[in-house]
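A.B. asks: take this sequence and fold it.
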Amino acid sequence: MTTTRSDIAASSRSTDMGSLAVLFAALLWGTTGTAAHFNQDVSPLATGAFAMGIGGLLQAAIAQPNIMGCLSLLLAQKGRVLLGAVCVVIYPLAFYSSMHLAGVAIGTVITIATAPLAAAILERLFGHHRLTLSWYLSLALGIAGVVMMAMGETATHGGDIVAISAGGDPMATGSGSVPDTDWQRLTGIVLGIIAGTTYAAYSLIARRMMDHGTHARAAMGSLFGVAGIVLIAGLGLSMLVADPRLFATPGNTSVALYMALVPMFLGYIAFGYGLKTVAASKATLLTLFEPLVAALLAVTLVGEHIAPLGWLGMALIAVCLVIQVKPATA
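C.D. replies: I've put the predicted structure just below:
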């Protein structure tokens, strides 16, 4: 079968649209930290479980026709579906807990930096995708930029990072500061690595299911639907027994619904669309756009200040994203 110039052009346009869809998803995800700033004393586990759980169930609901149409394929890949769902369950719990224990900057940096590295390793181990020199260059610039952003934010706050993105309570210790004991910080770092790895893993699993003929909505809907049932069931038990604060105030309710419907539902719809044409390693690298959006919103809406080093980090992330998007349009 001969590949025509029009086929190449169509493939290039499809990849371009996929990259833009992933960037749009990252933009929506970048709003979660600012949104959660308005939460009052809500557990990071409740925040993550509700947002990802409701978002996952909604994805499964709108994907029901596609899931039924691909039911035989899904049953044949039930191992992938279950493994991917487990990764989806672990990711939000680990990510929000990482920010709660290690601080917003450190938790975000560890998770965001781990994801593209984990995706590249997994693709090399279980796939045939080859990484380009531009990918390695983008990774170096992106990680350096995220680290510099974190350092700039930390310096601005005098080293005291309040876990607002995790819905943490800065008064929890009674002294007005977030506890910074070594074991908590270390636990937060480990959880950030787990979050980044599970994020990369379910992205790769979803892409692999699509490569084997599963519709994009069916792949994402099945993974997130199974995970959503587990997360909501666990959240319901937790709220009944220990932590009923997720809907304690109108503000908390609004934040919870926003995070479930916009970043976790609409965002992952866009991300699933992008995965149809973009490799998981590139998609996770493009999501470095998320901390850039989060930082800009923190400055403009929350009133935070970022040191010059942080702004330089943003510039490096922008260069990283330009390098990743440009080859598809060349």
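
A.B. asks: only C-alpha atoms for contact and neighbour calcs from this point on.
C.D. replies: Fine.

A.B. asks: from residue 99, how far out is residue 187?
C.D. replies: Distance of residue 187 to residue 99, given as Cα to Cα, to the nearest Å: 10 Å.

A.B. asks: one more to put side by side:
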Amino acid sequence: MIRGALLIALAALLWATTGIVAKFLFSGSDLQAVTLGFLRLAVALPFFFGLMLKEQRALARSATSPPKFTRKALVPLVALGFFQAIYQGSYLLAVDMTGAGIATLIALCLAPVLVAIMAAPLLGEKPGVVTMLALAAAIAGTAMLVISDMDSAGHLRLGGILVAVLAALVYAGFTLTSRHTSTGTPVFTTAFICFFTAALILLPVVALSGGFDGLQSLEFSQWLMVAYIGIVPTCLGYVSFFSGMKTTPATLSSIIVTLEPLFVAMLAWVILGEELGVIGIAGALILTAAVIVASRSSAGSRPDTA
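C.D. replies: Alright, predicted model coming up:
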């Protein structure tokens, strides 16, 4: 189980580098957030296609029958791709409009708390007092982050904050859809269909918004950054996470994943010079604690699946 926990922690660290590298790209080129979201998926798709084929061959050799892609099975996977497309664009846009640290803290830390609350009316999972307290703590932590961001930026970057909240809502929708409409589709097959759908959705958005024009401003080193985002945090990060999940209980996994926004905040401070300040650090810790409580509460309402 220790190896699995370390693999999940490694995945969180790799995912954390996405916002950092993206911020370098946005500040040094004319690349739009939605274009980077599309490129990230496009780079990762061949890798996940190969993993899907390998997965299908392994199922064919075993006693397990490969899943049949009926309309009923594909609809939830397409829905997950829709959420993935909106999340990619909104999260990266929040990073561009604010900072990597605050955008990630809000987008990723609010999402599990929103899941715990939204699961009540949608999935019939009644939230307890602890979950409600976690929500209040998450709101307080987010407010402290906004105050800290105002101090460092000199003004309220409301647009970026709201986009980060949108990303959190979309991620919560992704999680709830995944939980509610599980079709038993193998992991990498699910990932490929989800990413392929998201890329198809983002492609016309990028084309119609003139997002491809920004590619002309990219230098060779910046193309390497795009490739890095598509390969390291996306491909290697997800493989590390899924590998770790095989031997790690779901409750523990959900807690370890909360390291990602903290990794981002730390890297943003060291590499980008983004300072949270005393209020921001306190808000980040409160928000992270709320995520852990909400994750444990949410996981406690259903059996571990790992």
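
A.B. asks: how about stretch 43-51 of the first structure: buried residues?
C.D. replies: Buried residues in stretch 43-51 of the first structure, counted by 16 or more other Cα atoms under 10 Å: 43, 44, 45, 46, 47, 48, 49, 50, 51.

A.B. asks: what lies in contact with that stretch?
C.D. replies: Defining contact as Cα atoms under 8 Å, 6 or more residues apart in numbering, one finds that stretch 43-51 of the first structure is touched by 89, 92-93, 96-97, 100, 166-168, 231-232, 234-235, 243, 246, 256-257, 259-261, 264.

A.B. asks: report the distance from it to the chain centre.
C.D. replies: Between the centre of stretch 43-51 of the first structure and the centre of its chain there are 14 Å (Cα atoms, centre = their mean, to the nearest Å).

A.B. asks: and that stretch, which stretch of the second structure?
C.D. replies: Under TM-score structural alignment, stretch 43-51 of the first structure corresponds to residues 32-40 of the second structure.

A.B. asks: I figured residue 108 of the first structure hits residue 99, correct?
C.D. replies: Yes - the pair residue 108 of the first structure and residue 99 qualifies as a contact (Cα atoms under 8 Å) at a distance of 6.7 Å.

A.B. asks: overlap in contacts of the two?
C.D. replies: With Cα under 8 Å, 6+ apart, residue 108 of the first structure and residue 99 have common neighbours residue 192.

A.B. asks: the more surrounded of these two?
C.D. replies: residue 99 (31 against 26; other Cα atoms under 10 Å).

A.B. asks: any idea how far residue 267 of the first structure is from that one?
C.D. replies: 20 Å.

A.B. asks: what about the strands in the stretch 1-150 of the second structure?
C.D. replies: With strands called from DSSP state E, counting those that start in this stretch, the stretch 1-150 of the second structure shows none.

A.B. asks: grab the longest helix from the first structure for me.
C.D. replies: helix 182-211 (DSSP state H).

A.B. asks: who touches the aligned residue in the second structure for residue 258 of the first structure in this structure?
C.D. replies: When the second structure is aligned by TM-score structural alignment, residue 258 of the first structure is paired with residue 228. The contact partners of residue 228 of the second structure, taken as Cα under 8 Å, 6+ apart, number zero.

A.B. asks: what does the one 4 residues further on give?
C.D. replies: If you count contacts by Cα under 8 Å, 6+ apart, residue 232 of the second structure has them with residue 14.

A.B. asks: which SS state does it fall under?
C.D. replies: Using DSSP: H, G, I helix; E, B strand; the rest coil, the structure places residue 232 of the second structure in helix.

A.B. asks: which helix or strand contains the match of residue 258 of the first structure?
C.D. replies: According to DSSP states H and E, residue 228 of the second structure maps onto helix 220-229.

A.B. asks: same deal with residue 217 of the first structure?
C.D. replies: helix 216-241.

A.B. asks: so what secondary structure elements neighbour that helix?
C.D. replies: helix 44-62, helix 64-69, helix 78-102, helix 182-211, helix 267-275 (3 or more Cα pairs under 8 Å, 6 or more residues apart in numbering; DSSP states H and E).

A.B. asks: reformat the ones you listed as a markdown table; add distance to residue 290 of the first structure.
C.D. replies: Formatted as a markdown table, these follow (distance: least, Cα to Cα, whole Å):
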| stretch | distance to residue 290 of the first structure |
| --- | --- |
| helix 44-62 | 17 |
| helix 64-69 | 29 |
| helix 78-102 | 14 |
| helix 182-211 | 13 |
| helix 267-275 | 11 |
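
A.B. asks: for those helices, which one sits closest to residue 288 of the first structure?
C.D. replies: helix 182-211 (11.9 Å; Cα to Cα).

A.B. asks: check which residues of the closest one are buried.
C.D. replies: Judged by neighbour count (16+ other Cα under 10 Å), helix 182-211 of the first structure contains these buried residues: 184-185, 188-210.

A.B. asks: for residue 86 of the first structure, which residues are in contact?
C.D. replies: residue 227.

A.B. asks: what is the neighbour count of residue 301 of the first structure?
C.D. replies: 10.

A.B. asks: residue in the second structure paired with it?
C.D. replies: Aligned partner of residue 301 of the first structure by TM-score structural alignment: residue 271.

A.B. asks: contacts only, for that match.
C.D. replies: residue 20.

A.B. asks: and it, how far from residue 45 of the second structure?
C.D. replies: In terms of Cα to Cα, residue 271 of the second structure sits 29 Å off from residue 45 of the second structure.

A.B. asks: cool, and residue 134 of the second structure?
C.D. replies: Noted for residue 134 of the second structure: a distance of 37 Å to residue 45 of the second structure, by Cα to Cα.
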